[in-house]
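**Q** I'd like to go over a predicted model; first the sequence, then the structure.
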Amino acid sequence: MLPNYFNTKPLADYMRHDLNIPADREAGSLSAGRVGRIAALAAASSAAYAATGHLLALLALLPAPAPAEEGDEDRRTFWTDLRRASGASALLPANLRIGVVAALDGHGAGLATRLLGAFGGMSTDQRVATALLVGEHLTNGDDFPGPASTTGELWLRDVELTAWQIIHHHRRPPTRQAREQFREAWNRL
């Protein structure tokens, strides 16, 4: 699952702060060296894009939510059971919708924050129940081997780690001065 790629704010920030290139500058006016540096910055910022795509792929493993007027009781039941097992109303499709739609457009930090908050608020019993529910869904076919509880726990951990990576990549980039202080501190050891 790949989100649309138009969330260029982190790359534009790096270009402006590190390369002194405004985001609206014409490419034809850039030297090959500057184009190369922009390419390196774009490659470095691709981790946030990849993590957002991975988070969406993990959510796509769950049943697609069904509107109340549609008759697919199994899909609605899964999400109701997930809310009950987790104790987190944040995991209801109506509460995830805005974050999922934003992530599909390349802005995954809101969804990541919501999921980390929901998982972080679970008790041990709620986490076990949630892992079992998700694991039962994932192991229902032949796609995922192993016990449902293990598969579900791995899914939960993967969502948490991926969400943390998205939040990490979307934080404000360090300033040039902060990077120089970091470099100096490590070089002085």
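**A** That came through fine. All values derive from a computational prediction rather than experimental measurement.
**Q** only C-alpha atoms for contact and neighbour calcs from this point on.
**A** Noted.
**Q** Taking the centroid of the protein, which residue is nearest it?
**A** Among the residues of the chain, the one closest to the centroid is T52, at 3.8 Å (CA atoms, centre = their mean).
**Q** That one contacts G106, doesn't it?
**A** Yes. In this structure, T52 is within contact of G106 by CA atoms under 8 Å, at 7.0 Å.
**Q** What number of residues are in the vicinity of D125?
**A** Using other CA atoms under 10 Å, D125 has 11 neighbouring residues.
**Q** okay, pairing it with this:
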Amino acid sequence: MGPASETSQLDVERVAGIAVVSAARSGGYAAIGGTTLARQILSAVDEMTPPQRLAAGEVIGQALIESDHLPDLKTQVIGELWIRDLELTVWHVLHADRR
């Protein structure tokens, strides 16, 4: 594995880690003024290249299939839907802060 592959893998793992943490805590972000974290999450997702987003979706989808027992769904589809949900959640946090 070359340096580019290692960097890409670390980026995917970082994004997947951020995604898991943010999902676990998303309900409390608006309540505690988590706009800084929401901006960081949205920025990290926005900076992903299409291959990084696909790879993150695969990693996240695989974890969800294993934990939620959804073997009949494709990991990439589940992961992409989860990333979209993450984006929407942080958008709601940012939008709620503007009110």
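**A** Thanks, I have it. As the structure is a computational prediction, the values presented were derived from the model and not from experiment.
**Q** Tell me how the two chains score on TM-score.
**A** Here the superposed chains carry a TM-score of 0.67, computed using TM-score structural alignment, normalised by the length of structure 2; 86 aligned residues with a CA RMSD of 3.4 Å.
**Q** give me the element the residue nearest to the centre of structure 1 is part of.
**A** helix 32-60 (DSSP states H and E).
**Q** Can you tell me how far G108 of structure 1 is from R76 of structure 1?
**A** In this view, G108 of structure 1 and R76 of structure 1 are 24 Å apart by CA to CA, to the nearest Å.
**Q** The two: which is more packed in?
**A** Neighbour totals were compared for G108 of structure 1 and R76, and G108 leads with 27 against 20 (other CA under 10 Å).
**Q** What's the match for that one in structure 2?
**A** With TM-score structural alignment defining the correspondence, G108 of structure 1 maps onto G34 in structure 2.
**Q** OK, contacts around the nearest residue to W79 of structure 1 once chain neighbours are set aside?
**A** Of all residues not flanking W79 of structure 1 in the chain, L92 sits nearest, at 6.2 Å (CA to CA, 6 or more residues apart in numbering). Contacts for L92 of structure 1 (CA atoms under 8 Å, 6 or more residues apart in numbering) come out as 79-80, 82-83.
**Q** Report the separation between L92 of structure 1 and G106 of structure 1.
**A** Counting by CA to CA, the gap from L92 of structure 1 to G106 of structure 1 is 21 Å.
**Q** Residue in structure 2 paired with N140 of structure 1?
**A** By TM-score structural alignment, N140 of structure 1 lines up with E66.
**Q** Pull the number of nearby residues for the closest residue to A118 of structure 1 other than its chain neighbours.
**A** The shortest distance from A118 of structure 1 to any non-neighbouring residue, by CA to CA, 6+ apart, is to A88 (5.7 Å). Per other CA under 10 Å, the neighbour tally for A88 of structure 1 reads 18.
**Q** Test my guess that A88 of structure 1 contacts M122.
**A** Yes. Counting by CA under 8 Å, A88 of structure 1 does reach M122; the two are 7.4 Å apart.
**Q** what's the distance between A103 of structure 1 and A112 of structure 1?
**A** With CA to CA as the criterion, A103 of structure 1 and A112 of structure 1 are 9 Å apart.
**Q** do L161 of structure 1 as well
**A** Distance from L161 of structure 1 to A112 of structure 1, by CA to CA: 10 Å.
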